[in-house]
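Q: what follows is a predicted structure for the sequence shown.
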Amino acid sequence: MATCEHVKSLPDAAPEPRTPQGCEECLKEGTRWVHLRLCLSCGHVGCCDSSPMRHASEHFRAEGHPVVRSFEPGEDWRWCFVDELIV
C-alpha cells in the first residue's frame, strides 16, 4: 500500500478557511465551481478539478502545498497532489 510523507508536514490543526463562502478565485472572477477543496497548509479554498477553472490544482502548482481536504459538508477525505493519493 502506498503512503504519503506529505501529511507529516501538515500543521496539527487544519487552518481556518481564508474564504469560507466559496472558491477565492471564482468569487473574484464571477465564475462557478462544482466542489470545493481546502488547502491544509494555508487555508486557501479552491474549486475541484471537475470545476471549469480548477483553482485548487492551480494553487498547488503555484504554491507547492501538497495536501487538500474536501470542503464539502459531510466529507472529510484528504488528497495529496504530489503522490496522487487519498490520504
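A: Alright, I've got the coordinates. Numbering: from 1, shown residues only.

Q: use CA for all of it now, contacts and neighbours both
A: Noted.

Q: surely Arg37 is in a strand?
A: Yes. With DSSP: H, G, I helix; E, B strand; the rest coil as the criterion, Arg37 is located in a strand.

Q: residue contacts, it?
A: Contacts for Arg37 (C-alpha atoms under 8 Å, 6 or more residues apart in numbering) come out as Val45, Gly46, Cys47, Cys48, Ala56, Val68, Arg69, Ser70, Phe71, Glu72.

Q: below is structure B, check it against A:
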Amino acid sequence: MATTCSHLDQARILHTDKDYCEECVKSGGRWVHLRLCLICGKAGCCDSSPNRHASKHFHETGHPLMRSIEPGEHWVWCYMDSQLVGEIDSQTSGGPAHNEAKD
C-alpha cells in the first residue's frame, strides 16, 4: 500500500526539453537514463549510470523529488521517503498524482 509523500507540494519544475545529463556533458561522461529534479529543474543521470548525478544532486541539495524523463516513463521518486510517489501526466502540466505508487 502506498503512503502519502509529504514532499509533493515542493514540486515546481515538472517538464523539461533537456535530453542530456548536465554534469556528464561538462565532464565528458556518459549516462544510461535521465532524471529531472522537480524542485530546481536540474537534469541528471540515474543510478545505473557511472556517475549517478541525480542521486548526487539530492545528497548535495536535499531536493527530494526526481522524475524519469525517459520517453514513455512518467514516475516520480522521493529520495526522502525512498519510494515511488506518483506520476507526471505527459499530456498536462499538472503536478504529481498523490498516492499513486506503482509496484
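A: Yes, it's here. All values derive from a computational prediction rather than experimental measurement.

Q: distance check, the counterpart of Cys80 of structure 1 in structure 2 against Arg35 of structure 2.
A: Taking TM-score structural alignment, the alignment pairs Cys80 of structure 1 with Cys78 from structure 2. Cys78 of structure 2 sits 12 Å away from Arg35 of structure 2, going by C-alpha to C-alpha, to the nearest Å.

Q: what residues are shared contacts of the two?
A: Met66.

Q: show me the two of the contacts of Arg37 of structure 1 that sit farthest apart.
A: Maximum pairwise distance among the contacts of Arg37 of structure 1 (C-alpha to C-alpha): 13.6 Å, between Ala56 and Glu72.

Q: spit out the residues that contact the two alike.
A: Residues touching both Ala56 of structure 1 and Glu72 by C-alpha under 8 Å, 6+ apart: Leu36, Arg37.

Q: the more surrounded of these two?
A: A count of neighbours by other C-alpha atoms under 10 Å puts Ala56 above the other of Ala56 of structure 1 and Glu72, at 26 against 12.
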